[in-house]
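K.L.:
Sequence and predicted structure, then a few things I'm wondering about:
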Amino acid sequence: MFYYLLVGLVTGGFALAAMQLREYRYLFMFPLFVLTAYFVGFRDISIGTDTLRYSEIYFDIQPLSNALAIGNFGFEAQRIEAGFVLLASVFREFDAGFQHFLFFLNFLTVSVIFYSYQRIDKNIAPILVFLYTCTFTYFTLQYNIVRQGVAVAFCTLAFCYLLQNRRWPFLVLTLLGASFHSISILFLVVWPVRKFRWHPGYALVFIPLSIGVASVDFLQELTSLLSPYSVTVYRVANYMLTQAGEINLLSLSVVLDFLLIVYCIVDSKFLTKQSDYFNPVLTAFVIGFLGMLALHELKLLSLRYYYLFCPFEVITFYMALHRFTGRYLVKEVIVVSLGFLWLLKNVYVTAQFITSY
């Protein structure tokens, strides 16, 4: 547990220092990214629901030269997306261990996330990457982030091109993310609503909509609707329902996200003036939040869907503090303090799964 807290403090300190730099921010943050990747990649791989299993899959994947010679990447590779398999095969070609591979994936994830934040708003990118690591990187050690972490990073970069209304880079990067985790294809839903603009009155729509999607069992309703027309859909949906396990819709995280969105909508006129990217970022965050509620019957799918949009929660949270102004980095100190408190909460949650911590 001590190392979690130490890395969190170091990350916050680096972020505040990097905020003062105009150039070479990535070079300044580079040692921190290496430290974070090392901390995550070289941990005990038995920590996490699927990480140990992925080590078995990794060693089953054939080195690239062997794969080209025999015409396949191995039995396990048939179950995994092509981007992950190809990258793993390259690492296997050089006899790299699984934890070296895991280190690279985490370094790639944090680096791309930071680069994406730089493209969205270079002035606050360091503080955003701090929040991202505190709220998601360390917390998800108990879950499987081997593939989806990379996928989320590429989708976040795709969002940068969405802000520029550049369709093809957005599409290519989203599909690249899907080559690591197929759920990333759902990120395409952001494109049609990229120009949506928020108004304070929309809070009157969002509040009952959130309650509605959280209270309706969409999968059950869809099964009932389509069962007369498709036996296949009926059987698949029923199988999924047997695996259902609802998320806690009254959890602290869900309630705080709900309140955060409501505030941002109510104060949208002010926040729109403060940031050119307020509307698309809030839209992406709302899509992730509502999708998570709508999929609440299937806990794992719901969490994976929400994780796809989690980088925008970080930006939304920072934007919500725009009314805090003053000298001596008042807002930034508030953000680091709150981020560290959230890290403490995540350390506590993780400790329930990892007795040695």
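P.N.:
Sure thing, it's come through. Residues are numbered from 1 along each chain as shown.
K.L.:
From now on I want contacts and neighbour counts done on CA atoms only, so please keep to that.
P.N.:
Fine.
K.L.:
doesn't G74 fall inside a strand?
P.N.:
No. Using DSSP: H, G, I helix; E, B strand; the rest coil, the secondary structure at G74 is coil, not a strand.
K.L.:
The residue nearest to it when sequence neighbours are not counted - how many residues pack around it?
P.N.:
Computed as Cα to Cα, 6 or more residues apart in numbering, the closest residue to G74 that is not its neighbour in sequence is I61, at 5.2 Å. Applying other Cα atoms under 10 Å, we find 23 residues neighbouring I61.
K.L.:
what sits against I61?
P.N.:
Going by Cα atoms under 8 Å, 6 or more residues apart in numbering, I61 touches F73, G74, F75, E76, A77, V85, A88, S89, R92.
K.L.:
what's the most distant pair in those residues?
P.N.:
Using Cα to Cα, those span at most 15.2 Å, a distance reached by F75 and R92.
K.L.:
also this one, for the comparison:
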Amino acid sequence: MDIFNLKYYIIYFVFAVAAFIFSMYIDIKKKNYNNISRFVTFLLFIIIAVVFGFRDSDIGSDTEMYKWQFLTYSNVDFGIQVAFKYFIILTHFFTENYHYFLFAVSLLYVSIIFWSINIYIKNFEANFLLVGFAFVSLIFFIQLGINIIRQGVSLAFVLLAISYYIKDRNNIKSWLLPFIVAIGFHATSAIILFLFFIILLLKRITLNYYYLWYFILLGISAVGGSILSLGSFLNYFLVIDSKRADFYVKDQGTDGEFVVGFKAQFAVFNTIFLIIFSLINYKLLKNENENYKLLLKYYMFISGVFFMMFQIPYSDRWGIMSWITIPFLVAPLFSIKNTSKYGMLTVMFFIFIFVFFNIYNNSK
């Protein structure tokens, strides 16, 4: 694990240096140089995919399970997650080596994120590398790359779907298809699609109601309320994966392995970013960018659901559904449209986040 971490830290250091350089160009010269930043990001993402893919089997809590699924896929019930099954079958046409399979998954993961950034940043004329740097700075990026890799690919497709929706919401196939593929890799993305449709159906509901939703559910969670309070309704809420729903309701973890209860660190983390996003929306964007408000609504909506999941195992996996949008929501800070100079400050903030959470996780 130490060698793996060392490799990743070196890549991150190179990424951070490049990010600081490009942030200076954004702040001082108001130039993106996106052709160069896109190429540098592409190279670094490829290197990350190699490091993720050719990791030892003891790197990542679920790596052995994915190795087993790859080698014995014909005997595995993937349920509605058929996209992952067919991805395994396709990989088997070329190799029986599970390392190449892990590399293929990792390459797909970073490639879809790369693709999503390329589409999304056009909305704000943001720097490509800086948005990519925001991804690799957040602890979920490596977790989705080496632990819960199915959810990693799935959420990457969710980002692609959102990017295409923002680009051309009238081209339904362009954004609905990535959502369907996302569900085919990890069923829980159906929850995201469901919430996304609710937001679209209630498009006249203002941000104020989402703030109310966010803080009411945060308060309920703080006093011990959770989705478990709904009892058997959880089985319907997670009908796409009834076995897991039953596990959450009845077992609530295995021999104390998973800590449940109100998680102040997550509540603070999400709320700090909500404050940042609110300042971006009201101060920089003057509450006029409908695409940004759509993404902000989603962030608050899914964060509220996340708070209600604190009493169940794996609640952080619900948090990732909100955290995955953070790089997109900070993108206006990396834009050449801004007259203020936030690029370098934001890069240093993300470096702090990366260092802080790596020290925190290694100290546990």
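P.N.:
Right, received. Where do you want to start? Please read all numbers here as calculations on a predicted model, not as lab measurements.
K.L.:
Same list (the contacts of I61 of the first structure) but as JSON lines, adding distance to D217 of the first structure and neighbour count.
P.N.:
Converted to JSON lines, these look like this (distance: Cα to Cα, whole Å; neighbours: other Cα atoms under 10 Å):
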{"residue": "F73", "distance to D217 of the first structure": "40", "neighbour count": "23"}
{"residue": "G74", "distance to D217 of the first structure": "39", "neighbour count": "20"}
{"residue": "F75", "distance to D217 of the first structure": "36", "neighbour count": "12"}
{"residue": "E76", "distance to D217 of the first structure": "34", "neighbour count": "16"}
{"residue": "A77", "distance to D217 of the first structure": "34", "neighbour count": "20"}
{"residue": "V85", "distance to D217 of the first structure": "35", "neighbour count": "25"}
{"residue": "A88", "distance to D217 of the first structure": "38", "neighbour count": "25"}
{"residue": "S89", "distance to D217 of the first structure": "41", "neighbour count": "26"}
{"residue": "R92", "distance to D217 of the first structure": "44", "neighbour count": "22"}
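K.L.:
can you give me the helices for the stretch 201-350 of the second structure?
P.N.:
207-222, 233-237, 242-246, 264-279, 290-307, 316-323, 326-329, 343-363 (DSSP state H, counting those that start in this stretch).
K.L.:
Would you mind giving the ones you listed as CSV with mean neighbour count and distance to Y8 of the second structure added?
P.N.:
Converted to CSV, the helices of the stretch 201-350 of the second structure look like this (neighbours: other Cα atoms under 10 Å; distance: least, Cα to Cα, whole Å):
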stretch, mean neighbour count, distance to Y8 of the second structure
helix 207-222, 17, 34
helix 233-237, 15, 37
helix 242-246, 15, 32
helix 264-279, 15, 23
helix 290-307, 22, 28
helix 316-323, 21, 20
helix 326-329, 22, 19
helix 343-363, 15, 12
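K.L.:
how about those in TSV, adding distance to S37 of the second structure?
P.N.:
Listed next are those as TSV, based on distance: least, Cα to Cα, whole Å:
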stretch	distance to S37 of the second structure
helix 207-222	34
helix 233-237	42
helix 242-246	42
helix 264-279	24
helix 290-307	23
helix 316-323	23
helix 326-329	16
helix 343-363	14
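K.L.:
I'd like to know which of those helices lies nearest to F114 of the second structure.
P.N.:
helix 326-329 (12.1 Å).
K.L.:
Where does that closest one end up in the first structure?
P.N.:
Mapped onto the first structure using TM-score structural alignment, helix 326-329 of the second structure covers residues 313-316.
K.L.:
What is the burial count for W68 of the second structure?
P.N.:
13.
K.L.:
about what we covered before: average offset between the match of helix 326-329 of the second structure and the second structure?
P.N.:
Compared with the second structure after the fit, stretch 313-316 of the first structure shows a mean deviation of 2.4 Å (mean Cα distance after the TM-score superposition for the first structure).
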